[in-house]
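Enquirer: When you get a sec, could you give me coordinates for this:
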Amino acid sequence: LLNEQVGIVNFEPYLETFLSMYSSARLMFGALPLVPPLVAHLHRNWKEASGKDLLPVLTAKLSDLVQQLQQCYQLTTSGKFTEATERLQRVVRLVPLLQVESKQELSEAQQLLAICKEYLLGLQMETARKGNYKKKEKKTGPMLFGLA
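Expert: A predicted model of the protein is given here:
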């Protein structure tokens, strides 16, 4: 479904996310001693539906992703580019898994995705620039005032 709707081909980066969402949507509890624990699956529409119409609980929320973006801003300003890049990639991976209720939430999710993509591109460029600077510095020694 994600392949058809969003065009995702490589699901390997999603493995951790899928496992986390699956484990968050299950509940295990012990009923009696010496009996294996019972498993219950949590559903977001348990009041209205039953059987095959039940939908699993989604752990990704738009407000949480916006907070994670704010944390990425802080990481970027503190110079932790690799950590900010990893977190932004996680946010980008979670956006297609959101459930939106209105067109406003849909536009907010699209804006979030656009902002994350721009920040990712900028962080990758800055990381590459720093890597090239370090390589050049090793070859020629430290540069004074940007003059080589």
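
Enquirer: contacts and neighbour counts: CA atoms only from here.
Expert: Noted.

Enquirer: Would you mind listing the buried residues in the lengthiest helix in the chain?
Expert: Secondary structure of the chain read by DSSP state H shows that its longest helix is helix 103-140. Burial within helix 103-140, assessed by neighbour count using 16 or more other CA atoms under 10 Å, is assigned to 108-109, 112-113, 116-117, 119-120, 123.

Enquirer: which residues of the chain fall in strands?
Expert: Along the chain, the segments classed as strands by DSSP state E run 26-29, 38-41.

Enquirer: Also this sequence, please, to line up against the first:
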Amino acid sequence: MTHERQPPFNDAAEREWALQEQAARADRLGLSPHGDAKLQSYRVVARALRQPLDEELPADFAAEVAAQVHRTADAQLELWLSVALLGLLGAMLLGVVVTYSQLWLAFARTLTMASGLSNPWLLALLAGLALPASLGKLSPRKSG
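Expert: Here you go, the predicted model:
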């Protein structure tokens, strides 16, 4: 039996919402101001939201919005193509690793035996030092 999870009931948010609605209704009906300071501040906000804008929209507002939507659509296409390219490059990298892994392992074994690095704990230490350094984690941080 499956149940959809309900968001937890938040009593404070419910009281806040009711207070905002009460202030908007009182201001809309023109009732005399009374109540706590929070209710009065919400009445001020409700009154301000009902006022018309001081400025008119520009004459080319619709054209500007359409151009912005067009730019956004182009950006979405570029984002999708970038993700597809990144996936393709990841698949190619996986193919290279699978193809040449035996050769790399043989080279690594030869290198470690030739230089006396056959102790696995020494190799783990070197890997532990090399990986953060290659990621820039050991570089000195500038303060300020």
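
Enquirer: With both chains overlaid, what TM-score comes out?
Expert: Here the TM-score for the pair of chains, by TM-score structural alignment, normalised by the length of structure 2, is 0.29; 57 aligned residues with a CA RMSD of 4.1 Å.

Enquirer: before we move on, the earlier item: reformat the buried residues of helix 103-140 of structure 1 as JSON lines; add distance to Arg93 of structure 1.
Expert: As requested, those are exported to JSON lines (distance: CA to CA, whole Å):
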{"residue": "Glu108", "distance to Arg93 of structure 1": "16"}
{"residue": "Ala109", "distance to Arg93 of structure 1": "12"}
{"residue": "Leu112", "distance to Arg93 of structure 1": "12"}
{"residue": "Leu113", "distance to Arg93 of structure 1": "9"}
{"residue": "Cys116", "distance to Arg93 of structure 1": "10"}
{"residue": "Lys117", "distance to Arg93 of structure 1": "11"}
{"residue": "Tyr119", "distance to Arg93 of structure 1": "14"}
{"residue": "Leu120", "distance to Arg93 of structure 1": "12"}
{"residue": "Leu123", "distance to Arg93 of structure 1": "17"}
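
Enquirer: Quick check: the farthest pair among these?
Expert: Between all members of those, the longest pairwise span (CA to CA) is found for Glu108 and Leu123 and amounts to 22.1 Å.

Enquirer: returning to what we had before: mind checking which of the strands of structure 1 is nearest Ala128 of structure 1?
Expert: Judging those by CA to CA, what sits closest to Ala128 of structure 1 is strand 26-29, at 41.7 Å.

Enquirer: Which strands and helices lie in contact with that closest one?
Expert: strand 38-41 (3 or more CA pairs under 8 Å, 6 or more residues apart in numbering; DSSP states H and E).

Enquirer: now for the strand it packs on, which elements pack on it?
Expert: Against strand 38-41 of structure 1 (3+ CA pairs under 8 Å, 6+ apart) you get strand 26-29.

Enquirer: List the buried residues in the strand it packs on.
Expert: For strand 26-29 of structure 1, using 16+ other CA under 10 Å, no residue counts as buried.

Enquirer: Now the residue most central in space within structure 2: which helix or strand?
Expert: Centroid-nearest residue in structure 2: Leu79, 14.9 Å away (criterion: CA atoms, centre = their mean). According to DSSP states H and E, Leu79 of structure 2 maps onto helix 61-115.
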